[in-house]
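S.K.: Return a 3D structure for these sequence lines:
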Amino acid sequence: MVRTLMSKDEKKRSPLLPGIEGPRDVQRLEPDELQALAAELRETIIGQVSGGGGHLAPSLGVVELTLALFRAFDFERDKIVWDVGHQAYAHKLLTGRYSEFDTLRKKDGISGFPRMAESPYDHFGVGHSSTSISAALGMAMARDLKGEKHEVVSVIGDGSMTAGLAYEGLNQAGGMGRKMIVVLNDNEMSISKNVGALSSFLSRKLSAPLLQRLKGEVENWVRGVPKLGEELAMYVKRSGDSLKTFFTPGMLFEAFQFTYVGPINGHDVGEMVKVFEQIKKIDKPVLVHVLTKKGKGYEPAENNPTYFHGVGRFEPETGLARKFTGAGLPSYTEIFGSTLCKLAEKDRKIMAITAAMPEGTGTDCFRSNYPERFVDVGICEQHAVTFAAGLATQGYRPAVAIYSTFLQRSYDQVVHDVCLQNLDVKFFIDRGGLVGEDGATHHGAFDMSYLRHIPNLVLMAPKDEAELARMMTTAFALHGPVAVRYPRGTGVGADVDENPKPIEVGTGEMVHEGKDVLIVSVGSRVYPAKEASMELEEEGIDAAVFNARFIKPLPQKQLLELAENYDRILVVEENAMAGGFGSAVLELLVDSEKLNGTTVKRIGIPDEFVEHGTQKELRSMLGIDKDGIKNAIRELVS
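M.R.: The predicted structure is shown next:
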């Protein structure tokens, strides 16, 4: 059994959290009440996430840090920017959203990330990493230009400090010298364990007693130097700060012209408040290095912070996952991972690259079996792509596994470093389409649009698990850039061949015959289209379903032949309609002069950012599920 978070005395007292509406309510509490409030925050977060999923370990790790920030700053006036934002659940609970917290990540409920439209206390919307320092610097400059007086605070995790954008912000902030505060939340984790030289450097933490002992030993030694001893001792005494920055990560941040403070205990509210009160007096950029434990206060999350980073529903008493409908079917991510391992067994040139997400992308299997050919680059998607390009110039065949929404950050590298040079890099794009509860920042809504126009690139999307394995085989059968995008979640239960055969490039397949209307679909929408067509037969509507399989190159010959036989065509995709798969089909028909007398209707993701909800709810809302396809066909044939 998991230990309880609140003591008996804390449970006896009246709950404090329901009465907290903002930062000033936190400032009025006594020190012992803060401890009780911290326990209440953890109980509430665990209770909600266990029932609905979410980012548990990150938010548990910053409970005391959040309380200290709310105690020391007035966020009615001061500004706070949370990096990524998956650690902001306590922030939400302390800013008047306690009564709505049970709607977290649910359709029409509050977001899992800070959103400016949701609360005046959410000063910047976030969801991707390493943006907070740049955004905070912009706020600080705007404050100074307007002649205002308030603090600007950026809270960034050590995982986010591996990305180049963070250092671009640090460089500019240090050069401008504007007053701002960066809080480095150091738990030695991003999603998985941090990697790289910078992570090792940040872990060089010296305790205060050790530092004082070292300083004392140096003072005693120099006093023994004839004639100059006392003078040198005074210099050592005055240079305590220099010793600290030399032996800790402070030397890095001091080089960026930041005043470095720390490391300090990120679970001691009193100590942090004292530090924050002191640094508010410093009229230049300051970085406070805070040490926290990811998952703090909940034993399963402390023991397995990677699993509890972003977790589905679980039993709060044990931490064990709750069973759900569909359990037992492998996910697309799992099929990708197992297939990649099989391909790598036959081809020793295949390598796997991930950006801080070996578990999330399914490459943890590859890491276990082929560690010498596996690379986790940290939260550095741009670097991942160009690094892969470098490997490809030397005859290796890197598989870059990245979520669709994060690959957006690497667009220039995909164009300039891979496709322009026609290098043999394979992109496996997880979470293509609607991802569900993480919402607008995480939907893979644009990858077909931002990839299909790039020369030299082949782009595919599978209808099921078996087709994913075949497309992976196809990718490695080709020389040059190839991308395969697939959705979040489980497949349909299709049997995967032990030796999947490649697919002829630019060919689709007819999956359901019909004579009245043609449905052209791709990827995750093929099966709903087929189900819709079968049910429409009962209404006397005979709809054919064609699985295009390739977004680029399109199955042109087949599509043009089909356009000769159908005067009504419905195109279905789970991507932004602007510039997406449907646009490609329309361009083909227009350019080939095949639209005479043919009515084409498109359904997909409209020209708007889609908020959070379950995948089922969102697909229904957008009319791209089975029922939505049926309605679109009825309109088309009426």
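
S.K.: going forward, measure contacts and count neighbours with C-alpha atoms only.
M.R.: Will do.

S.K.: now what about the top strand by length along the chain, what contacts it?
M.R.: In the chain, assigned by DSSP state E, the strand with the most residues is strand 568-576. Residues outside strand 568-576 that contact it (Cα atoms under 8 Å, 6 or more residues apart in numbering) are 432-434, 444-449, 516-525, 529, 563, 581-582, 585, 598-607, 624, 629, 632-633, 636-637.

S.K.: Buried only: go through those residues for me.
M.R.: Burial by neighbour count, 16 or more other Cα atoms under 10 Å: within the contacts of strand 568-576 this picks out 432-434, 444-449, 516-525, 529, 563, 581-582, 585, 600-605, 624, 629, 632-633.

S.K.: I'd assumed P300 was in contact with G319.
M.R.: Yes - with contact defined as Cα atoms under 8 Å, G319 counts as touching P300 (5.8 Å).

S.K.: what about those two, which has more around it?
M.R.: Set G319 next to P300 and count neighbours by other Cα atoms under 10 Å: P300 wins out with 21 against 18.

S.K.: Are we agreed that that one is in a helix?
M.R.: Yes - looking at P300 with DSSP: H, G, I helix; E, B strand; the rest coil, it is inside a helix.

S.K.: I'd guessed it sits against L56; true?
M.R.: No - with contact defined as Cα under 8 Å, P300 does not reach L56; the gap is 10.7 Å.

S.K.: what's the closest non-adjacent residue to Y396?
M.R.: K349 (4.8 Å; Cα to Cα, 6 or more residues apart in numbering).

S.K.: Can you give me the separation between that neighbour and A208?
M.R.: 49 Å (Cα to Cα, to the nearest Å).

S.K.: returning to that earlier point: report how many residues lie close to the residue nearest to Y396.
M.R.: 15.

S.K.: and if you look at H512?
M.R.: 18.

S.K.: do the same with G229
M.R.: A total of 16 residues lie near G229 under the criterion other Cα under 10 Å.

S.K.: likewise S533?
M.R.: Neighbours of S533 (other Cα under 10 Å): 26.

S.K.: nearest spatial neighbour of the one residue sitting closest to the centre of the chain, skipping sequence neighbours?
M.R.: The chain has H128 as the residue nearest its centroid, 5.5 Å off, counting by Cα atoms, centre = their mean. With sequence-adjacent residues excluded and distances taken as Cα to Cα, 6+ apart, H128 is closest to V84, at 4.9 Å.

S.K.: Double-check the one you found against I133; I have them as touching.
M.R.: No - with contact defined as Cα under 8 Å, V84 does not count as touching I133 (11.4 Å).

S.K.: next structured bit after the longest helix anywhere in the chain?
M.R.: Longest helix in the chain, counting residues (DSSP state H): helix 31-52. Sequence order places helix 56-61 as the next helix or strand after helix 31-52, per DSSP states H and E.

S.K.: For the comparison step, fold the sequence that follows:
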Amino acid sequence: MTNSPNTPLLDTVKDPADLRKLAPSQLRQLADDVRAEMIDAVSQTGGHLGAGLGVVELTVALHYVFDTPRDRLIWDVGHQAYPHKILTGRRDRMRTIRQGGGLSGFTRRGESEYDPFGAAHSSTSISAALGFAVANTLSGAPGKAIAVIGDGAMSAGMAYEAMNNAEAAGNRLIVILNDNDMSIAPPVGGLSAYLARLISSREFLGLRDLAKRLARKMPRPLHSGLRKADEFARGMATGGTLFEELGFYYVGPVDGHNLDHLLPVLENVRDAAEGPCLIHVVTKKGKGYAPAEASADKYHGVTKFDVITGAMAPAKSGPPSYTGVFAKALMAEAERDDKIVAITAAMPSGTGLDKFQQKFPKRSFDVGIAEQHAVTFAAGLAAQGYRPFCAIYSTFLQRAYDQVVHDVAIQNLPVRFAIDRAGLVGADGSTHAGSFDVTYLATLPNMVVMAAADEVELVHMVHTAALHDSGPIAFRYPRGNGIGLALPETPERLEIGKGRVVREGRKVAILTLGTRLGEALKAADELDAKGLSTTVADLRFAKPLDEALIRKLAATHDVVVTVEEGAIGGLGAHVLTMASDTGLLDAGLKIRTMRLPDVFQEQDSPEKQYAEAGLDAAGIVKTVLSALRHNSTNVTEGARA
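M.R.: So this is what the prediction gives:
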């Protein structure tokens, strides 16, 4: 725990209205105070650090120049909004961020009127801001919409789709391109700042408007030529030709850490009569905190750390992470098969493919924040005889569902989907929970869907997927560490659609999918102690189901309970459908399905989240006892006492 930083000017600012009472000369100190407060808060809680540090001055300037919340400030991705939270009345809760009952790690509409649009995935800000701007235009309401996009989000096609339609917003829409990786056109000292102020100034825009009106009176070829000459001249001087072609007036690049440069440009754009405008701001991730500046990737997301040294709390020793197990298993498969390639969408370290890339640089592809492209790119590779593994978090694969359907499943192409962060993920909350992948994949013809119960099963599933050339196949695994099993030297090829009985019993059958197997075994111990002999089976496959195993257990046990860490419509729904189609229900089968509740669960530790969902040993025991108390057959999906 560190001592609270000295922040005398920030202590006087409770919200942006207080900020706007300050003199411009005071904003530098305010930015320093905000940076110190953010570093101290995140050092105690963990969270996203580098991106927020890079936008401190920009955040101060935006709230100073624009009349928030009337002017709608929309942050892309959302993890760069910590300074924004500090300045918008949430400073006293910053040390609760990403904890149960605390502040969200992203922007969230229900948290503050200064968060007009929630964000946690990327590249949505311009579309949303366009909606706000057009709504204001249609209703005659005052206010502009300002989208702050960056941190890789411009690699996604949705950003350009929105920009291509931005003309409808007129001058109500302003896009801030937060360029914090590699500047499209690097700022060069005072000249760059002068040019940005010049071309955004009222005088320049006034002369430009006069020239445009005069040009309209000239013959069409000359009018068109003058317009192109204007765009070409400004493009040569400042960059930004692409954005001009998309209908934006481009201003920049501007040093995003120099308030003397930022303020006049933002003021000029605020007051401009031009159409939509894009300001290219160059920032540095981790700005103002030496350890974060030196290692942007390491300090993008952090655990608790020492402010003085930058040293993070040491990771707890224990079994390797599921992500690490996947990466190691995939590299072993790639050693045996030179047709295996790996694809990720801007998450090489998060998916473990950074290690694969080091070993197989020509067979590893990071496509940026472009999950749709990643999936269809993988489909193209598969159509040409390669064996692509597309490693994407469950929550991000949702963004490419159309491509999974049309480009992979309909064509029955053998793309391998490695689905990381399956199930509940804790501090990142509902936006990052892997709740829906079994539901949205198992509905598709030709798709095989597996879920690893432990790290050994994950190794087997990687091997099984590598050898599966008859169509698409997916395997899911959670965030966090395995349970400590020794990894097999030789992986096993699993028979498609076949589960395994882990524990034999006679009265109760618990069928699990994924890592709830451990809790099911604990529940079986408790039930056995009550005289209820319990079988536990790991189905392994949500699709195709092991119908023979399910029928056998249904015929020999009084009650069957399915347990999964996914949303309604997944394993339990498929088991009930099978039971209906095959006549098991007519035979009086008593069945209960357990899955995640039909709500977006709030952030907390995964253990607390699963307990809240009833998917722990206690919840399983309670469901079994409730089912056995009913004398009549009761078939219900999702029923839990």
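
S.K.: Name all residues that make contact with the equivalent of the residue nearest to Y396 of the first structure over in the second structure.
M.R.: Applying TM-score structural alignment, one finds that K349 of the first structure aligns to K339 in the second structure. By Cα under 8 Å, 6+ apart, K339 of the second structure lies in contact with 385-388.

S.K.: any idea how far K339 of the second structure is from A466 of the second structure?
M.R.: 10 Å.

S.K.: can you list residues touching both of those two?
M.R.: Counting by Cα under 8 Å, 6+ apart, the residues touching both K339 of the second structure and A466 are R387.

S.K.: what's the closest of the contacts of K339 of the second structure to G152 of the second structure?
M.R.: P388 (23.7 Å; Cα to Cα).

S.K.: corresponding residue for I184 of the second structure in the first structure?
M.R.: That one, I184 of the second structure, aligns with S203 by TM-score structural alignment.

S.K.: and its match, what does it touch?
M.R.: Taking Cα under 8 Å, 6+ apart as the criterion, S203 of the first structure is in contact with 188, 249.

S.K.: Please apply the same query to the one 4 residues further on.
M.R.: Contacts for S207 of the first structure (Cα under 8 Å, 6+ apart) come out as none.

S.K.: The same query, at a cut-off of 10 Å, please.
M.R.: 248, 262-264 (Cα atoms under 10 Å, 6 or more residues apart in numbering).

S.K.: Quick one: buried ones out of these?
M.R.: Buried members of those, counted by 16+ other Cα under 10 Å: 248, 262-264.

S.K.: ok, back up a step: so between V84 and I133 of the first structure, which is more surrounded?
M.R.: Neighbours were counted for V84 of the first structure and for I133 using other Cα under 10 Å; I133 has more, 29 against 22.

S.K.: what's the counterpart of the more buried one in the second structure?
M.R.: With TM-score structural alignment as the criterion, I133 of the first structure matches I126.

S.K.: G112 of the first structure now?
M.R.: Using TM-score structural alignment as the criterion, G112 of the first structure maps onto G105 of the second structure.

S.K.: Can you tell me how far its match is from E111 of the second structure?
M.R.: Taken as Cα to Cα, the span from G105 of the second structure to E111 of the second structure is 11 Å.

S.K.: With A332 of the second structure instead?
M.R.: For A332 of the second structure relative to E111 of the second structure (Cα to Cα), the value is 46 Å.

S.K.: still on that earlier bit, show me which pair in the contacts of S207 of the first structure is furthest apart.
M.R.: T248 and I264 (12.0 Å).

S.K.: Mutual contacts of the two, please.
M.R.: Residues touching both T248 of the first structure and I264 (Cα under 10 Å, 6+ apart) are 205, 207.

S.K.: Contact partners for D604 of the second structure?
M.R.: 98-102, 424-429, 610.

S.K.: would you list every one of the strands in the stretch 1-150 of the second structure?
M.R.: Taking DSSP state E, counting those that start in this stretch, the strands of the stretch 1-150 of the second structure run over residues 47-48, 72-75, 145-150.

S.K.: Make CSV from the ones you listed and add distance to A346 of the second structure and mean neighbour count to it.
M.R.: Below are those laid out as CSV (distance: least, Cα to Cα, whole Å; neighbours: other Cα atoms under 10 Å):
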stretch, distance to A346 of the second structure, mean neighbour count
strand 47-48, 16, 22
strand 72-75, 19, 26
strand 145-150, 13, 27
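
S.K.: and for G105 and E111 of the second structure, which residues touch both?
M.R.: K85.

S.K.: So for the two, which residue has more residues nearby?
M.R.: Set G105 of the second structure next to E111 and count neighbours by other Cα under 10 Å: G105 wins out with 25 against 14.

S.K.: Leaving out chain neighbours, which residue sits closest to that one?
M.R.: The nearest residue in space to G105 of the second structure (Cα to Cα, 6+ apart) is R98, at 5.2 Å.

S.K.: Quick check: that neighbour touching T45?
M.R.: Yes - if you go by Cα atoms under 10 Å, R98 of the second structure and T45 touch, sitting 7.9 Å apart.

S.K.: More neighbours: these two, which one.
M.R.: Comparing R98 of the second structure with T45 by other Cα under 10 Å, the one with more neighbours is R98, at 24 against 18.

S.K.: Check the spacing between the more buried one and V42 of the second structure real quick.
M.R.: 10 Å.

S.K.: shared neighbours of these two, anything?
M.R.: Residues touching both R98 of the second structure and V42 by Cα under 10 Å, 6+ apart: H48.

S.K.: Contact partners for G497 of the second structure?
M.R.: 448-450, 539-548.

S.K.: Could you rerun that using 7 Å?
M.R.: 541, 543-546 (Cα atoms under 7 Å, 6 or more residues apart in numbering).

S.K.: Grab the nearest non-local neighbour of the counterpart of H91 of the first structure in the second structure.
M.R.: Taking TM-score structural alignment, H91 of the first structure has H84 as its aligned residue in the second structure. Once flanking residues are discounted, H84 of the second structure sits nearest to T59: 6.1 Å by Cα to Cα, 6+ apart.

S.K.: any idea how far H55 of the first structure is from the aligned residue in the first structure for that neighbour?
M.R.: Residue correspondence, TM-score structural alignment: T59 of the second structure in this structure matches T66 in the first structure. Computed with Cα to Cα, the distance linking T66 of the first structure and H55 of the first structure is 16 Å.

S.K.: Repeat that for K281 of the first structure.
M.R.: In this structure, K281 of the first structure lies at 34 Å from H55 of the first structure, with Cα to Cα as the measure.
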